[in-house]
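Student: pasting the sequence and the predicted coordinates here, then a few questions.
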Amino acid sequence: MRIVVAPDSFKGTVDASRAADAMARGWASVRPDDEVSSAPLADGGEGTLDVIARSVPGATYHDVPGCTGPDGRTVTGRWLALPDGTAVVDLAQVVGLPRMERPDALGASTRGLGEVIGSALDAGALSLVIALGGSASTDGGAGALSALGLALLDEAGEALPDGGGALERLFFADMTDLRRPPAGGVTLLTDVTNPLLGSTGSAAVYGPQKGAGPDDVARLENGLSRFAGVLGGAPDAPGAGAAGGTAYGFTVAWKARVEPGAAAIARLVGLENLLAGADVLLTGEGRFDATSLHGKAVGEALALAAHGPRTAVVAGTVAARSALDALGTWHCALSEIAGSDAAAVAEPERWLFDAGARAARELGGPTSAA
C-alpha cells in the first residue's frame, strides 16, 4: 500500500515535520512493507518556513539578529531564500503571539516583520512571499511598513508609536521613503477571509484572542478605521483582516496579492501528485473543528483526496466529528487515546506514533508483519 502522511503542525506542541515523522513511524511499525511518504503541510501560519524549506531543494535560511519582537523585546528573525530568488518570510516566527511574555492587544506591533523583510530586500530578493498567521498584533501592518520607511504621523506631525492602539490618533501617512517592493511582486499567504473592519473584521474576531477586552476591541477597530481612511484601498476585500490587518496594509502600500496559504503550500509540496495512486491519506492538526475544512491545511488535503485514497485525520481534539463522518474519514483524538489533554500535550510524538499505528491496523488491511 502507498500511504501519504501530510499533517499541519499541532500548534504549541509539535511542528508539522515532527508530527508527520511520528505518524509515519507509527504506521510503519504495524505495516513495515508499505510505502510511506511524509509531506508536512502549513497554511501560512506556524511552521510555514520549515515546511517550505523541507520541500524545496536548495532553500537556505538567513537569520536576522536584533529584530523587534511584538512587545518590543529583541528577537532573532529569519527568512528563507529559494533558488529562484524568492524570499519567504513567516510573520509568526518574528512577531507571533508566542513571542509575547504577556498579551498586549493595544501595544503589540509588526515592526519586526518589516525588519526581516528589509533584510531580504538588502540581500537582493527578486520576489517575496509573506506567510501571515499567528499574529500578536492588530496594527494593520503599520509597524512592519514603518520599519520599511512609511511615516505615520499624528495631527501635530509627530510620529506615532508602535501598536494598534496608537492608530486612532493617525492623521497622515507619508510614503515618500517607503521602500519599493521587489520587482517580482509580493504574495501574502493567509488562512482566513475576514475583512479588515466590522463585526467579522480583524479586531472584533481575533482581538480577544490576543488579549483585547471590549474597550480594547473598540479602540483597535477605531484605529484600523482611521488607518483605512488615510491609506484608502479595499478594507472590505476578503482576507484583508488577516494577521491583525497586516494583509490590508501590504495590499495597499505594496500592491501585494492575497492567496490562500493552504492551497499554495499544498501545490509547493506536490501533494496532489503524491496522492495520485495512493491508498491512504493520513493528515492532522492540533484541533479539528468547524473551521478546519475552510482554508486550513487539513481541509485542503482532504479536498485533494476527495476522489482518491481513503482519508484519516489525527487531531489533538476532534470537535467536529460529524463533518468527518460525513466525509467517511477515519479519525482519532490524541486527548482520548492519551487519557487527557494534558497527557497528549506532554508527549505529543508518543501519541502521534500510537495514532499512526492505530490507523494502520484499522485502515491497512491484512499484513504479513509480525
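Tutor: Structure's in. What do you need?
Student: contacts and neighbour counts: CA atoms only from here.
Tutor: Fine.
Student: so what's the spatially most central residue of the chain up against?
Tutor: The centre of the chain sits closest to Gly45, judged by C-alpha atoms, centre = their mean, with a distance of 0.9 Å. Contact partners of Gly45, counting by C-alpha atoms under 8 Å, 6 or more residues apart in numbering, are 90-92, 131-134, 190-191.
Student: structure two is appended below for comparative analysis:
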Amino acid sequence: MTRVLVAPDKFKGSLTATEVARALRRGLNAAAPPRQDVEVRCLPVADGGEGTLDAAVAAGYERVPARATGPTGEQVDTAWGRLDDTAIVEMADVSGLARLPGQELAPMTATSRGTGELVAAALDAGVRRLVLGIGGSACTDGGAGLLQALGARLRDRQGEDVGHGGGALGDLAALDLSTLHPRVREVELVVACDVDNPLTGPHGAAVTYGPQKGASGGQVTVLDANLAHFADLLADETGKDLRDSAGAGAAGGVGFAVVAALGGVLRPGIQLVLDLLDFQRHLEGVELVVVGEGTLDAQSLRGKAPIGVTRLAREAGARVVAVCGVNELAARELERAGIEAAYAISDLAPTPEASMRDAAFYLERLAAEHLPRHV
C-alpha cells in the first residue's frame, strides 16, 4: 500500500486549503487506471493566517462557536478551536479583511477587539495554552482593541474609553493593565507570526501594511504617530519599550500588544501550526506528500507553508510534489527546496480569471494527469 498525504495551504482568493486538498484527492482517486494500492489522506495546513482554524479542526480540534465583535464593531459568528487544554484563535476569522462589511476597508476605525473576545472566551474555558494566529488582519490599532476586550482600560482625557481603531489612539491619555483578565498571565500565549517589522517607523505596521488596509498617505502618517503615542504610554505602564522588537508590527500592532502587555512570545507561523497539528505523526508510513499554495515564488522559499511541510516530509523520508496556481520557481530552486516537481493551474487554464474561477476543476485535472507518476 502506497500512502499519499495531501497537505496544501489555501489558494488565496480562490479555494480554502480543505477545498484544495479535496480536489487533489478526487483527481488522484479518478486517475486512470485507478490504483487500488494507493491510500490518499488529506491534512490541510496553514501558516497562522486565514485557514488556521480549519486546519486545526481537520487535525482533530473541536470547533467552539462564538459571537464576537467584527472589525467595524458589528457582531459576527465565528469560532475558536480546542484540543484538551490548548486553544487556537484565528484573527482573520473575526478581525480580518474578509469580515469587513461589503469588503469596504476601514483603516482608521477597524479594531482587534473581537480577537481579544475570543481569547477571553478561551481563558474562561480554562485552557492552559493559547495559540493566536494573526495573519490577515483588517486593523492597525496596535492591539488596543484586543487589550480592551481582555479588560485593560484605555481612557481619553475625559476618562472615557477610547473608540475603535488606530485613529482613536491619538485621544489616548491613560492606560491601565491592572484590570486585565485574571488568567491571562497564567497561560502560555504563543503568536504565529511570519513578519519581523517593528511597530512604528519606515518599516512599521502603518507604513508597511496600512496601504493594503486602505490607508491614504495622510492616514498612514496619523496611524504611525498614534501607534508611537500608544507605545509611549504602554512603556510607561510596563517599564519596558518593545516597539522595535521583531514582529511588533505584525497584524497592525497586535504582535506588539501580545508581547509587551501580555507577555506572549512570537514564533514562525508554519512551524507553530505544524507542531499543533502533530504533523510528524501524520507522516508515519507516508511515501509521497503533496504540498501547494496559490503562487510558488521566492517568498515561498522564505518559510511559507509548502516549504515548512516539505522540510518535515523530507526528514521523514517522504518525497514531495507541489501544485499551485502559478509557479515562478525554476527547477533548480525547487530541487534545492526538496520538491521533485511542481504543476501549475496556469499551464492548463486559458486565462488567469479561469484559473481563479475554476481552480478546483483544474486541480483535479493536474492531480489525475500528473500525480500518479509520482506514486
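Tutor: Looks like it arrived, so ask away. Small disclaimer: the values here were computed from a predicted structure and weren't measured.
Student: TM between them?
Tutor: The TM-score (TM-score structural alignment, normalised by the length of structure 1) is 0.90; 360 aligned residues with a C-alpha RMSD of 2.1 Å.
Student: how close does the equivalent of the residue nearest to the centre of structure 1 over in structure 2 sit to Ala305 of structure 2?
Tutor: Residue correspondence to structure 2 (TM-score structural alignment): Gly45 of structure 1 is matched to Gly49. To Ala305 of structure 2, Gly49 of structure 2 is 11 Å away according to C-alpha to C-alpha, to the nearest Å.
Student: tell me if Gln271 of structure 2 really is in a helix.
Tutor: Yes: Gln271 of structure 2 forms part of a helix when assessed by DSSP: H, G, I helix; E, B strand; the rest coil.
Student: gap between the two ends of stretch 348-359 of structure 2?
Tutor: The first and last residues of stretch 348-359 of structure 2 sit 10 Å apart, counting by C-alpha to C-alpha.
Student: report the aligned residue range of structure 1 for it.
Tutor: Alignment of stretch 348-359 of structure 2 against structure 1: residues 337-348, by TM-score structural alignment.
Student: buried residues of the matching stretch, list them for me.
Tutor: Neighbour-count burial for stretch 337-348 of structure 1 flags 337-338, 344-345, 348 (criterion: 16 or more other C-alpha atoms under 10 Å).
Student: likewise stretch 284-297 of structure 1?
Tutor: 284-289, 292-293, 295-297.
Student: just those residues now: which is nearest Pro32 of structure 1?
Tutor: Closest approach to Pro32 of structure 1 among those (C-alpha to C-alpha): Gly284, at 21.4 Å.
Student: what span of structure 1 lines up against stretch 268-275 of structure 2?
Tutor: With TM-score structural alignment applied, stretch 268-275 of structure 2 matches the range 260-267 in structure 1.
Student: that stretch vs structure 2, average distance?
Tutor: Comparing stretch 260-267 of structure 1 with its match in structure 2 after superposition yields a mean distance of 1.4 Å (mean C-alpha distance after the TM-score superposition for structure 1).
Student: mind listing what's buried along that stretch?
Tutor: So stretch 260-267 of structure 1, judged by 16+ other C-alpha under 10 Å, has buried residues 260-266.
Student: could you find the counterpart of Asp154 of structure 1 in structure 2?
Tutor: Using TM-score structural alignment as the criterion, Asp154 of structure 1 maps onto Asp156 of structure 2.
Student: Val345 of structure 1 against Gly286, yeah?
Tutor: No: in this structure, Val345 of structure 1 is not within contact of Gly286 by C-alpha atoms under 8 Å, at 9.7 Å.
Student: ok, so of the buried residues of stretch 337-348 of structure 1, who is nearest Ala22 of structure 1?
Tutor: Each of these was checked against Ala22 of structure 1 using C-alpha to C-alpha; the closest is Pro348, at 9.0 Å.
Student: measure the closest one to Ile337 of structure 1 for me?
Tutor: Distance, Pro348 of structure 1 to Ile337 of structure 1, using C-alpha to C-alpha: 11 Å.
Student: quick revisit: so the match of Asp154 of structure 1 sits against Asp176, correct?
Tutor: No: here Asp156 of structure 2 does not reach Asp176: they are 11.9 Å apart, not a contact under C-alpha under 8 Å.
Student: next, show the common contact partners of these two.
Tutor: Joint contacts of Asp156 of structure 2 and Asp176 (C-alpha under 8 Å, 6+ apart) do not exist.
Student: next up, the contacts around Pro348 of structure 1.
Tutor: 13-14, 334.
Student: could you rerun that using 7 Å?
Tutor: Applying C-alpha atoms under 7 Å, 6 or more residues apart in numbering to Pro348 of structure 1 gives the contacts 13-14.
Student: hang on, Val64 of structure 2 in a strand?
Tutor: Yes: applying three-state DSSP, one finds Val64 of structure 2 inside a strand.
Student: which position in structure 1 aligns with it?
Tutor: Taking TM-score structural alignment, the alignment pairs Val64 of structure 2 with His62 from structure 1.
Student: same deal with Gly165 of structure 2?
Tutor: Checking with TM-score structural alignment, Gly165 of structure 2 has Gly163 as its match.
Student: against His374 of structure 2, how distant is the match of Gly45 of structure 1?
Tutor: 30 Å.
Student: so which residues of structure 1 form strands?
Tutor: Assigned by DSSP state E, the strands in structure 1 fall at 2-5, 35-38, 60-68, 74-81, 86-90, 127-131, 151-153, 172-174, 186-190, 257-260, 280-288, 310-318, 330-333.
Student: before we move on, the earlier item: not counting its neighbours along the chain, what's nearest the match of Gly45 of structure 1?
Tutor: Gly135 (3.8 Å; C-alpha to C-alpha, 6 or more residues apart in numbering).
Student: residues near the one you found, how many?
Tutor: Neighbourhood size, Gly135 of structure 2 [other C-alpha atoms under 10 Å]: 26.
Student: wait, it touches Ala251, no?
Tutor: Yes: Gly135 of structure 2 is within contact range of Ala251, at 6.2 Å (criterion: C-alpha atoms under 7 Å).
Student: so stretch 287-299 of structure 2 aligns onto which residues of structure 1?
Tutor: Using TM-score structural alignment, stretch 287-299 of structure 2 pairs with 279-291 in structure 1.
Student: now tabulate the strands of structure 1 in JSON lines and tack on distance to Gly223 of structure 1.
Tutor: Output for the strands of structure 1, formatted as JSON lines (distance: least, C-alpha to C-alpha, whole Å):
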{"stretch": "strand 2-5", "distance to Gly223 of structure 1": "43"}
{"stretch": "strand 35-38", "distance to Gly223 of structure 1": "44"}
{"stretch": "strand 60-68", "distance to Gly223 of structure 1": "22"}
{"stretch": "strand 74-81", "distance to Gly223 of structure 1": "26"}
{"stretch": "strand 86-90", "distance to Gly223 of structure 1": "25"}
{"stretch": "strand 127-131", "distance to Gly223 of structure 1": "23"}
{"stretch": "strand 151-153", "distance to Gly223 of structure 1": "12"}
{"stretch": "strand 172-174", "distance to Gly223 of structure 1": "13"}
{"stretch": "strand 186-190", "distance to Gly223 of structure 1": "22"}
{"stretch": "strand 257-260", "distance to Gly223 of structure 1": "22"}
{"stretch": "strand 280-288", "distance to Gly223 of structure 1": "32"}
{"stretch": "strand 310-318", "distance to Gly223 of structure 1": "36"}
{"stretch": "strand 330-333", "distance to Gly223 of structure 1": "41"}
